[in-house]
Every structure is written in C-alpha cells, then in structure tokens.
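Trainee: any chance you can model this:
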Amino acid sequence: MENGNNNAVALQNTHVKLLAFDLLSLTQFPFRSPDAATSFLRRGIPISRVETLGTITLLHLKPDRLLRFAIDDGTGCVPCVLWLNNANSPSVVRRRRHELAARFVEVVKFGAVARVRGRLSRYKGGVQVTVSDVVTERDPNAEIFHRLDCIRLARNCYNLLPSPSLRG
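Mentor: The predicted structure follows:
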C-alpha cells in the first residue's frame, strides 16, 4: 500500500476528532456496505468512529430504551444516541455495556460540556453518533483545545487523500 493510503487505513477504526460542521458533512459510500460503521467518508477517507466535544443542548430520555442528546460545539449540533436496552441480555458484554450506559445517563446533563466518542450511524437521513463513551469536561480550556486539535489534525492527517480506488 502506498504511503498516502496508510492514513486512510489507520483512520478506519480510530476515534477521529471532528468539529460538528465536518462531522455533519460526511458522505455515505454510494453502495450499501454490510458493515454500516465503515460506510462514511471524509474527503475520500473512510471513517467509522468519531470524537467530538461541546455543550449538551438537547436531551430526550426514553427510560430503559435510549437517551438522545445533541452536542453543540459552536459549528453545529451533533445528534447522539445512547442505547439503554441491554440490561436483560444473556451476553455479559452487553450487560456490562448497559451498566456503563446507565452511568453515562447520569453524566449527560443539559448545559454540561461533554466529550463524546462513538461510532457513526445514520438516522432519518442524517449522520448521528452511537455513543460508546461520554465524559464531562471540567477544564475550561477543553473546548478551545479540542477545536485546535481538530484543525491541526484536519490539516496534517485527515486531508491526505487516498488513491482513487478508495474514494467514493
């Protein structure tokens, strides 16, 4: 594989730091992929997981089902979903995920600044983040550092185009 393509492959299963305007502008592969998590592109580079940071501006809890919320970083609002319905699963992994999700519900408060990690998914024609991790940020500089990181990473890592065979 060529050197320029190494970044594309390396980003596929990495939590890519993106600002909301960039995340919301991701395109979907023109074909239906069996693995929906890898069906998004940023300038031709496949992306499946993201990290974003901002203020929680929308909150909708359906007890024992899901928590929907939005993260606003000043460039847009990223819709997020946290699934809560794995409590009775026979899978130990799913039950542990449910316990974590229950703790995350306590963290997600309207107006709090939070860092969210998760995989990309599609809902009603738009991009959303299916949350795997959420933490409240207490550092007053976290938002500006996140924004600077996103700009630096976009310039130095994410804007390197892969070969035409990987482009959508």
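Trainee: switch to C-alpha atoms for all contacts and neighbour counts from now on
Mentor: Noted.
Trainee: now for the lengthiest strand in the chain, which elements pack on it?
Mentor: Criterion DSSP state E: the longest strand present in the chain is strand 49-62. Judged by 3 or more C-alpha pairs under 8 Å, 6 or more residues apart in numbering; DSSP states H and E, strand 49-62 is in contact with strand 15-17, strand 66-72, strand 113-123, helix 142-153.
Trainee: which residues are contacting it?
Mentor: 12-20, 37, 67-74, 108-120, 129, 143, 146 (C-alpha atoms under 8 Å, 6 or more residues apart in numbering).
Trainee: find the residue at the geometric middle of this protein.
Mentor: Central residue of the chain (C-alpha atoms, centre = their mean): residue 50, 3.4 Å from the mean position.
Trainee: quick one: that one from residue 17, how far?
Mentor: Counting by C-alpha to C-alpha, to the nearest Å, the gap from residue 50 to residue 17 is 6 Å.
Trainee: now distance to residue 160 too, for the helices and strands packed on strand 49-62, in a markdown table please.
Mentor: Shown next, in a markdown table, are the helices and strands packed on strand 49-62 (distance: least, C-alpha to C-alpha, whole Å):
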| stretch | distance to residue 160 |
| --- | --- |
| strand 15-17 | 14 |
| strand 66-72 | 27 |
| strand 113-123 | 21 |
| helix 142-153 | 11 |
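Trainee: any idea which of the ones you listed gets closest to residue 28?
Mentor: Checking these against residue 28 by C-alpha to C-alpha gives strand 113-123 as the closest, at 9.1 Å.
Trainee: any idea how far residue 20 lies from residue 141?
Mentor: 18 Å.
Trainee: the two: which has the busier surroundings?
Mentor: Under the criterion of other C-alpha atoms under 10 Å, the comparison of residue 20 against residue 141 puts residue 20 first, with 20 against 9.
Trainee: one more to put side by side:
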Amino acid sequence: MQNPVYNSYVKLLAFDLLSLTQTPSSSSSSVSEPTFSRRGIPLSRAETLGTVTLRDHKPHKFLRFLIDDGTASVPCILWLNHMTSPYLARRRRPDDLRLIADSSARFAAEVRVGVVARVRGRIGCYNGKVQLTVSDVVVERDPNAEILHWLDCINLARNCYNVLPGLGPGPDPGLPPSSTRKENLAE
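Mentor: The predicted structure follows:
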C-alpha cells in the first residue's frame, strides 16, 4: 500500500523539515532521486510558513531565499528558467511552460525580506542539505497565520505523522502510565 502522505504537502516546522533522514531511492533508473523520511515514513513534499530572512535573485534563473519560522531556517529555491531550459522544453508544451513561468515570476515578485510567506514544494537536497524546490508561495496577511501553522504542525505530528502504520496513535493519555498499547488492544 502506498503511503498516504507521500505525495501530500506535509506541514512541518523548520527544525523537523531540516532533520529529515535521506535515503537513496530504490528506483531502477540510472538517475535516482533521494527520498526523505520522518520516523521511517517517506515524504516527498512539504509546506512551511515563516518570515523571509534572505533573498538571492538571479533574474531569469532562480530565486533562492530562506524561510525562518522561529525553530530554524529552511532554504528554498524557486526556478525561473522555464522558458530557457532545454530540459523543460522537451517535456512540456509551450503553453504550459508559459503558465508555469508566469506563476513563478509572480511568486518571485511577492517574496521580499520581512514578509511572512507560506511555501509549498518538493523536498530536495543541495550540497548535502535539505531544501524546498518551490511550487507555490502565498504571502500571509493574517497576523495569526504563524501561530496557527505551529498548532497545525504540532497537531498533525502528534495525531498523524508520529503514528506508526497499523498501530494507531499510541497510549491513551487518560490511562495510567503503566498501561501499554498492547494491553489496551487486548481489552
């Protein structure tokens, strides 16, 4: 059975995202993409939210920036070379490339130092460090967005991401500490 969170944008705090374990892919192709896992659960995409603290823009090539959520800073890269890339030209229709390039240019214009942004992207690795290859950027205007993101991340980590497949969420907090999950299942 395929992992239900593998192709989903998993909400993670920066320290959690940067501590993902990298494992080589078991793909049969000559160029295998590394996979990342959190507590043994493979992940491919993530969402984070924080303040843009660094911005390095190379026009028509890329925008590199850092998102700091208070726990760490996540390196992000937004590619802007869609119209000049021979790789993409062979794999996409020109109309699709134009739409993607326009979206990327719009995202790049919104990313400024000091703004609070929600970033979604593919988890990748560059120079041995985890980074997000950006697919979507939304500048947050709600002052509560950061704390709500933190609460979402904590809630999802406790009730979804930390759950081992097939075992459920662990011991019931209302039970005495001496009880184990196996004893609860036997009852």
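Trainee: let me see the TM-score of these two.
Mentor: Superposed pair, TM-score by TM-score structural alignment, normalised by the length of the first structure: 0.87. Supporting alignment: 156 aligned residues with a C-alpha RMSD of 1.7 Å.
Trainee: start and end residues in the second structure for the longest strand of the first structure, please.
Mentor: Residues 45-58 of the second structure are matched to strand 49-62 of the first structure when aligned by TM-score structural alignment.
Trainee: mean shift between that stretch and the first structure?
Mentor: Overlaying the first structure shows stretch 45-58 of the second structure at a mean distance of 0.3 Å from the equivalent residues (mean C-alpha distance after the TM-score superposition for the first structure).
Trainee: that older thread, quick one, which of the helices and strands packed on strand 49-62 of the first structure is nearest to residue 81 of the first structure?
Mentor: Nearest to residue 81 of the first structure, of those and by C-alpha to C-alpha, is strand 66-72 at 4.6 Å.
Trainee: just give the nearest non-adjacent residue to residue 56 of the first structure, would you?
Mentor: Leaving aside its sequence neighbours, residue 56 of the first structure sits nearest to residue 71 (C-alpha to C-alpha, 6 or more residues apart in numbering; 4.7 Å).
Trainee: and the one you found, how far from residue 136 of the first structure?
Mentor: 12 Å.
Trainee: the more surrounded of the two?
Mentor: residue 71 (26 against 17).
Trainee: for that one, give its distance to residue 48 of the first structure.
Mentor: 18 Å.
Trainee: picking that back up, and the match of strand 49-62 of the first structure, how far out from the chain middle?
Mentor: 11 Å (C-alpha atoms, centre = their mean, to the nearest Å).
Trainee: confirm that residue 106 of the first structure sits in a helix.
Mentor: Yes - counting by DSSP: H, G, I helix; E, B strand; the rest coil, residue 106 of the first structure is part of a helix.
Trainee: which residues touch it?
Mentor: Contacts of residue 106 of the first structure (C-alpha under 8 Å, 6+ apart): none.
Trainee: again, but for residue 83 of the first structure
Mentor: 65-67, 98, 101, 130-131.
Trainee: counterpart of it over in the second structure?
Mentor: Per TM-score structural alignment, residue 83 of the first structure is aligned with residue 79.
Trainee: how close does that match get to residue 62 of the second structure?
Mentor: 4 Å.
Trainee: same question for residue 84 of the second structure.
Mentor: 12 Å.
Trainee: again with residue 56 of the second structure
Mentor: 8 Å.
Trainee: and for residue 70 of the first structure, the neighbour number?
Mentor: Here the number of neighbours of residue 70 of the first structure (other C-alpha under 10 Å) works out to 21.
Trainee: which residues touch it?
Mentor: Contacts of residue 70 of the first structure (C-alpha under 8 Å, 6+ apart): 56-59, 77-80.
Trainee: chain neighbours aside, what residue packs nearest to it?
Mentor: Nearest to residue 70 of the first structure is residue 79, by C-alpha to C-alpha, 6+ apart, at 4.5 Å.
Trainee: who's in contact with the one you found?
Mentor: Residue 79 of the first structure sits in contact with 68-71, 127-129, where contact means C-alpha under 8 Å, 6+ apart.
Trainee: please report the distance of it from residue 95 of the first structure.
Mentor: Counting by C-alpha to C-alpha - residue 79 of the first structure and residue 95 of the first structure are separated by 24 Å.
Trainee: again, but for residue 117 of the first structure
Mentor: For residue 117 of the first structure, the distance to residue 95 of the first structure - C-alpha to C-alpha - is 19 Å.
Trainee: equivalent analysis for residue 76 of the first structure, please.
Mentor: Residue 76 of the first structure is 33 Å from residue 95 of the first structure, where distance means C-alpha to C-alpha.
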